[in-house]
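Chemist: sequence and predicted structure below; questions after.
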Amino acid sequence: MDKTINIKGKLVSFSEPWVMGILNVTPDSFYAGSRKQTEKEIEERIRTILSEGGKIIDVGGYSSRPDATDIPEEEEMARLKVALEILRKHYAEVPVSVDTFRSGIARRCVEEYNVGIVNDISGGEMDSAMFETVASLHVPYILMHMKGTPQTMKQHTDYQDLMNDLMSYFSQKVNQLHYLGVCDVILDPGFGFSKTLEQNYILMNKLSEFAIFELPLLVGISRKRMIYQLLDSTAENSLNGTSVLNTVALLNGADILRVHDVKAAVEAVKIVTKLKNTL
């Protein structure tokens, strides 16, 4: 059975995986090549994502890298506004998600800028009003696993059993969201968040176990430390490693790839889809 979600009244299917292009409007994202500050840079990034086959644009104004600087809500919104104005004015038909853990930001983005999806790295843990807000907005919600905050997550890598703990976390959160009336939930295991290098690869190896939830599965490993630390490299030189892991993720059930490099991810989707269709 194909997994589906309702984005602004349109039912979309993941019979073939989607690629989500990252649009960073932060000055301090871990991957310097992804930072877009001016209107011109933002417009060029949007055009690149779409021309290379991206289906969703994920806009973020708060860096979630380890030890990132905490910024006020007003500053996060001011960063987002520039990109959201362009998207609303010129790309209204394109599905847009906002990467935020703040319910006030989520509400403004949906109500004022027609954003269609809320992407919350904290799973509602950093803003207790988030779940009820998403329920009232009637938008899909990307539920990610993280312990602590971006500033403290490196200190929270202790698990009784990694996969059992994650399964319990998602089961509890999904039930809570469904109870509140959130119909469309996308799971994100949170690669790189509150997980050691070893734990990230255990998680990738067992990714297919999330199929038990029968919900769309998002994987975001693009140019992350789990790649360049293992390869003794840098984020800037991690495209090949990213493509390898994206392919593994697709083979293990990923429905959405959240990436910096859209073209490479779209090619991975095409090849894996072809392989699966020849079985």
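Modeler: Thanks, I have the structure now.
Chemist: going forward, measure contacts between C-alpha atoms and count neighbours the same way
Modeler: OK.
Chemist: and the longest strand for this protein?
Modeler: strand 18-24 (DSSP state E).
Chemist: stretch 85-102: end-to-end distance?
Modeler: This stretch, stretch 85-102, spans 19 Å end to end (CA to CA, to the nearest Å).
Chemist: buried ones in that stretch?
Modeler: For stretch 85-102, the neighbour count (16 or more other CA atoms under 10 Å) marks 85-88, 94-102 as buried.
Chemist: same question for stretch 156-175.
Modeler: Neighbour count says stretch 156-175 has M163, L166, M167, F170, K173, V174 buried, by 16+ other CA under 10 Å.
Chemist: the second one and L203: what is the separation?
Modeler: Using CA to CA, one obtains 10 Å as the distance from L166 to L203.
Chemist: anything in contact with each of the two?
Modeler: Shared contacts of L166 and L203 (CA atoms under 8 Å, 6 or more residues apart in numbering): P189.
Chemist: mind putting the buried residues of stretch 156-175 into a markdown table with secondary structure and distance to L230?
Modeler: Converted to a markdown table, the buried residues of stretch 156-175 look like this (DSSP: H, G, I helix; E, B strand; the rest coil; distance: CA to CA, whole Å):
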| residue | secondary structure | distance to L230 |
| --- | --- | --- |
| M163 | helix | 22 |
| L166 | helix | 23 |
| M167 | helix | 26 |
| F170 | helix | 28 |
| K173 | helix | 32 |
| V174 | helix | 33 |
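Chemist: check it against this one:
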Amino acid sequence: MRCATQTGSGSVPAVSAASAPRTAERGLLRGLTDSAKPEPSTARDLPRVSPSPSSLARLLPDLGRRTLVMGILNVTPDSFSDGGLFRGEAEARAQAGTLVAEGAAILDIGGESTRPGHTPVPAEEEQARVLPVIRALAPQLAVPISIDTYKASTAKVALEAGARIVNDVWGLQREPDIARVAAAHGAPVIVMHNRETIDPAIDIVADMLRFFERSLAIARAAGIPDADIVLDPGVGFGKSWEQHLDALRRIPEIKALGFPLLVGVSRKSLLGRLHDRETKPADRLYGSLSAHALAATLGADIVRVHDVGAHVDAMRVVDAVMRPETRA
């Protein structure tokens, strides 16, 4: 989980995304080891749902044409960067308005911190944090809301409240029923790589490929079409410092799987270490911009950030070079 703030409970400004849906190839995973096959208790136990046409292309028509910016809205007391700032409904509404006005194409709302050393919260508490905000914002926003959760029950009520996308930091594997929930609502999923423990000795990208094969098996068994799946290498989660850098460096290998890619490095401690000095999360804007510009250059389609306006400007520069058709 995870800026100038405004206060008050006024309406959120409507900012719409441009059109032109993406027609990207959805490659299949190849050449992975047998150990990557899904466990019988996960994907195989999920009932199949008839696949539906892609919701992702409808929700994000510019995906693939330009680098989209996802704005972070944490309604938590303990997120590493902005914990406690937007817990009230009025504060959350004002911040959402700021993020959308600055150009966010997606608003990611989370009610449980996933920072290192965080304390998990019960689903009921997580839902009490996010549902009032989603209900207040969904009718007013011209951009989709994603719910940042790995809990199937929270995803269900959030989608019923108006969220449109599920962003799961455990890649559908902590609670595989979350895939069935998403499929039932026609909701795209963001599948993030994660690990319970850090093992500096492993090839982290090979580990990602095995992890994603399991996640994709769960999604497909639940009836989620490949066109509604986004992958996230999970920078900042379950990796050593060098593995974080390797994950960024090898983005083209992950992108070669044929799925849209989301990268989120915003304000993370990795950047503080690279700055070679102690920094507060809010002081890591320049590092965040550099990391996300690199990620977009290497193939990332979405960047997940706290500072939307600065990133929108930076991504326009990257896209002008790497995706010149966006200037037409």
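Modeler: Received it, and whenever you're ready, just let me know what you need. Every value quoted in this text rests on a predicted model; they were computed, and no experiment measured them.
Chemist: TM-score of the superposition?
Modeler: In this superposition the chains share a TM-score of 0.91, using TM-score structural alignment, normalised by the length of structure 1; 271 aligned residues with a CA RMSD of 2.0 Å.
Chemist: which residues are contacting the helix or strand just after the longest strand of structure 1?
Modeler: Next along the chain after strand 18-24 of structure 1, taking DSSP states H and E as the criterion, comes helix 39-51. Helix 39-51 of structure 1 is contacted by residues G21, L23, V25, K36, I57, V82, A83, I86, V262 when judged by CA under 8 Å, 6+ apart.
Chemist: same thing but at 6 Å, please
Modeler: G21, K36 (CA atoms under 6 Å, 6 or more residues apart in numbering).
Chemist: check the mean deviation of that helix from structure 2.
Modeler: Superposed on structure 2, helix 39-51 of structure 1 shows a mean distance of 1.1 Å to its aligned residues (mean CA distance after the TM-score superposition for structure 1).
Chemist: list the buried residues in that helix.
Modeler: Those buried within helix 39-51 of structure 1 under the rule 16+ other CA under 10 Å are I42, E43, R45, I46, T48, I49, L50.
Chemist: against structure 2, where does the following helix or strand past that helix fall?
Modeler: Later in the chain than helix 39-51 of structure 1, the nearest helix or strand by DSSP H and E is strand 56-60. Using TM-score structural alignment, strand 56-60 of structure 1 lines up with residues 106-110 of structure 2.
Chemist: mind listing residues that contact that stretch?
Modeler: Counting by CA under 6 Å, 6+ apart, M70, G71, I72, L73, N74, V143, P144, I145, S146, I147, D148 sit against stretch 106-110 of structure 2.
Chemist: could you redo the last one with a cut-off of 7 Å?
Modeler: With contact meaning CA atoms under 7 Å, 6 or more residues apart in numbering, stretch 106-110 of structure 2 is reached by 1, 69-75, 130, 143-149.
Chemist: between those residues, which is closest to R277 of structure 2?
Modeler: Among the contacts of stretch 106-110 of structure 2, M1 lies closest to R277 of structure 2 (CA to CA), at 23.6 Å.
Chemist: matching residues in structure 2 for the longest strand of structure 1?
Modeler: Against structure 2, strand 18-24 of structure 1 falls on residues 68-74 (TM-score structural alignment).
Chemist: helices along structure 2, start to end?
Modeler: Along structure 2, counting by DSSP state H, helices occupy 56-59, 89-101, 123-137, 152-161, 177-184, 204-222, 241-249, 251-255, 269-275, 285-298, 308-322.
Chemist: mean distance, the first one to its aligned residues in structure 1?
Modeler: Pointing back at helix 56-59 of structure 2 there. Looks like 5.9 Å for helix 56-59 of structure 2 (mean CA distance after the TM-score superposition for structure 1).
Chemist: OK, contacts around Y62 of structure 1?
Modeler: With CA under 7 Å, 6+ apart, Y62 of structure 1 has these contacts: T26, E76.
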